[in-house]
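K.L.:
no sequence for this one, just the structure:
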């Protein structure tokens, strides 16, 4: 799934705080650098503030010039914390596996920046997270920092030596400090690639994470959806997903109700979704599947309660749908999940 780029990209203001800290650490005057580009660092501490990506590109260009270090972007990742990404940070840290972590990156990274085009792919041998800037593609610092943050978060929530099996970067091979990239990622690094790619081992990415929390992930996913819906009224997919989550427990989640909430006709709704190469039915099924897996992974809710929360008429209808999505019955899925959890912690 590819995320949809924007005409005038912007990013979460708290990212600028991490950049400022990285600048200060090497003795550069972050306040002066940001002031030169017209960014107020005091206001940047507001998690609801957004900064034009073009202004941050000016900061990155100055940072690379003044630091004289092509690997400066890697240092930014050390100052990114879960709270830097608002509710998405908590959702990522509560992910069940590193695979679901990466799928959240693809789905929700717009909350961090609308200047990223992300994709997650599965090949016969590995899993690949692809990240591209929508504009300012010659500014490599933010691209390096995105990938470095993902690997750093993986080391925080999975294991300290978590690493991809290979990294492909868009930036040209640096004339100095090339070793910093290899040392950071602890993997072979190819420079001058057409896209930025983190390549991971499949089995590694599907291991249960020690601090996985399906309920916390679900709650923060809902907050992220609400923030995205508020941030971008034109993003029809986000609007529909947020409405589906709200309406499912009522048993009245249908295309007519969704269109009514979004103040448009059903025909207009379907037309806008078709332009994004999806449909109401696809989004409904995707949302139900994700919520179902999160609910079933918890040993907190009965199957009848999950059936109600997902808007199914009865347990048998839910069970059939769940088996179609996962190949397992809800009982078998929960049993397998809990057994894996016990073996991982045993």
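P.N.:
Cool, the structure landed. What you see is a predicted model, and the numbers here were worked out from it, not measured in a lab.

K.L.:
going forward, measure contacts and count neighbours with C-alpha atoms only.
P.N.:
Will do.

K.L.:
how much space separates the closest residue to residue 185 other than its chain neighbours from residue 156?
P.N.:
In this structure, residue 185 finds its nearest non-sequential neighbour in residue 163, 6.1 Å apart by C-alpha to C-alpha, 6 or more residues apart in numbering. In this view, residue 163 and residue 156 are 12 Å apart by C-alpha to C-alpha, to the nearest Å.

K.L.:
list the buried residues in the helix or strand harbouring residue 61.
P.N.:
Element membership for residue 61, per DSSP states H and E: helix 53-67. The neighbour-count check on helix 53-67 (16 or more other C-alpha atoms under 10 Å) flags 53, 54, 56, 57, 58, 59, 60, 62, 63, 64 as buried.

K.L.:
repeat that for stretch 163-179.
P.N.:
163, 164, 166, 167, 168, 169, 170, 171.

K.L.:
want to try JSON lines for those residues, with distance to residue 182 and secondary structure as columns?
P.N.:
Output for the buried residues of stretch 163-179, formatted as JSON lines (distance: C-alpha to C-alpha, whole Å; DSSP: H, G, I helix; E, B strand; the rest coil):
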{"residue": "163", "distance to residue 182": "11", "secondary structure": "coil"}
{"residue": "164", "distance to residue 182": "11", "secondary structure": "coil"}
{"residue": "166", "distance to residue 182": "10", "secondary structure": "strand"}
{"residue": "167", "distance to residue 182": "9", "secondary structure": "strand"}
{"residue": "168", "distance to residue 182": "11", "secondary structure": "strand"}
{"residue": "169", "distance to residue 182": "11", "secondary structure": "coil"}
{"residue": "170", "distance to residue 182": "15", "secondary structure": "coil"}
{"residue": "171", "distance to residue 182": "14", "secondary structure": "coil"}
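
K.L.:
of the residues you listed, which pair is most distant in space?
P.N.:
Within those, two members stand farthest from each other by C-alpha to C-alpha: 163 and 171, at 19.8 Å.

K.L.:
ok, second structure coming up, stack it against the first:
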């Protein structure tokens, strides 16, 4: 069976909780469970799924906190979920958001699987974690349920309310903490882990409708759909465009992950076509900049910031070198051309 991996940053914040809430020595725990918590601070580092599950389980045992996974999820700000937040918020309804998130993103999270379904009265979201021999997945389940709960609350502006939440394991030693976070009836020793809520809540409207997000969503769905009409280079460009439009980090590693390939494979493909990642990134950046200069009234500074430049002067110089005109001149010439066309009509 192939090794499954998770981003180490998914578990970020463990060291802070151990120190601030339990006054425990990080170094002592590191020695005891043979794990370096500094790895969780590296955004590009990945952990085997078995290691991630074991770390959560070991922390629960070390602290005596049987709801440690829930505590960690509740303390995290989930910045790394911002792309999924944006994708979900750009949908028309909660039902549409579930389809996008589950079909395009969460179902591809190695080791974790979410299964939405519905009947005449209720909707269900069941979670599943691959069976790992000898490792208790209770903490990972608590962690995942709380994260997803916060996610749904956010995209619906707190309007989504599950009526029941099920767990397959026995109740932990502080049910009050879970009830305070979840605000729903909680049941343990059930047949599945997940949420039950009234089916009418699927029609809840999302809060983030705007053209920028819709464009990014369309690009993202084209990318993940792997259309036979979309070649690999176009897919890479779409991925870069989506991340830039949503103001996300856009490294070669991020692009490789979006393509479900290694960075080496992407580099080899680009080299084969006499391209570099930086050249490709710059090309997409300037295309977005040109669109914004024409279609919006955003300042040069704001546009440069939106596409990843920290210095608008550097952006102006680079744009002129790439396009042949300064951003201001490019915008002015388009406006002059538009006025001329209107006059001719």
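P.N.:
Everything's here; your move. Here the structure is a predicted model, which is why all the values come from computation and not from measurement.

K.L.:
ok, back up a step: the helix holding residue 61 of the first structure maps to which residues in the second structure?
P.N.:
Using TM-score structural alignment, helix 53-67 of the first structure corresponds to residues 49-63 of the second structure.

K.L.:
so what touches the matching stretch?
P.N.:
With contacts defined as C-alpha atoms under 8 Å, 6 or more residues apart in numbering, stretch 49-63 of the second structure is touched by 3-6, 8, 11, 18, 22, 29, 33, 35, 66-69, 110-111, 132, 135-140.

K.L.:
please pick the buried ones from those.
P.N.:
Among the contacts of stretch 49-63 of the second structure, those classed as buried by 16+ other C-alpha under 10 Å are 5-6, 8, 11, 18, 29, 66-69, 111, 137-140.

K.L.:
nearest to residue 100 of the second structure among those residues?
P.N.:
Of all those, residue 100 of the second structure sits closest to residue 111, with 19.1 Å by C-alpha to C-alpha.

K.L.:
map that closest one across to the first structure for me.
P.N.:
By TM-score structural alignment, residue 111 of the second structure lines up with residue 115.

K.L.:
dump the residue contacts of residue 105 of the first structure.
P.N.:
Residue 105 of the first structure sits next to 92, 118 when contact means C-alpha under 8 Å, 6+ apart.

K.L.:
would you list every one of the helices in the stretch 51-200 of the second structure?
P.N.:
Ranges of helices in the stretch 51-200 of the second structure, per DSSP state H, counting those that start in this stretch, are 68-75, 82-89, 94-104, 138-155, 175-182.

K.L.:
the second one to helix 94-104, inter-axis angle?
P.N.:
Using axes from the mean of the first three to the mean of the last three C-alpha atoms, to 10 degrees, the direction of helix 82-89 of the second structure lies 140 degrees away from that of helix 94-104.

K.L.:
and if you look at the first one?
P.N.:
Relative orientation of helix 68-75 of the second structure with respect to helix 94-104: 120 degrees, computed using the same axes, to 10 degrees.

K.L.:
tally up the residues packed near the equivalent of residue 200 of the first structure over in the second structure, please.
P.N.:
Applying TM-score structural alignment, one finds that residue 200 of the first structure aligns to residue 197 in the second structure. Here the number of neighbours of residue 197 of the second structure (other C-alpha atoms under 10 Å) works out to 19.

K.L.:
residue contacts, the closest residue to residue 197 of the second structure other than its chain neighbours?
P.N.:
Leaving aside its sequence neighbours, residue 197 of the second structure sits nearest to residue 162 (C-alpha to C-alpha, 6+ apart; 4.4 Å). Neighbouring residues of residue 162 of the second structure by C-alpha under 8 Å, 6+ apart: 184, 195, 196, 197, 198.

K.L.:
now the buried members of those residues.
P.N.:
Looks like the contacts of residue 162 of the second structure have 195, 196, 197, 198 buried, using 16+ other C-alpha under 10 Å.

K.L.:
now the first one: how far from residue 63 of the second structure?
P.N.:
If I follow you right, that is residue 195 of the second structure. The gap separating residue 195 of the second structure from residue 63 of the second structure is 28 Å, by C-alpha to C-alpha.

K.L.:
hey, where'd the strands end up in the stretch 151-300 of the first structure?
P.N.:
Per DSSP state E, counting those that start in this stretch, the stretch 151-300 of the first structure carries strands over the ranges 166-168, 189-190, 196-201.

K.L.:
as a markdown table, these with distance to residue 319 of the first structure would be great.
P.N.:
Shown next, in a markdown table, are these (distance: least, C-alpha to C-alpha, whole Å):
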| stretch | distance to residue 319 of the first structure |
| --- | --- |
| strand 166-168 | 40 |
| strand 189-190 | 45 |
| strand 196-201 | 32 |
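
K.L.:
quick one: closest of the ones you listed to residue 224 of the first structure.
P.N.:
That would be strand 196-201 among these, by C-alpha to C-alpha, at 24.2 Å.

K.L.:
summarise which helices and strands the closest one is packed against.
P.N.:
Using 3 or more C-alpha pairs under 8 Å, 6 or more residues apart in numbering; DSSP states H and E as the contact criterion, the elements in contact with strand 196-201 of the first structure are strand 126-133, strand 166-168.
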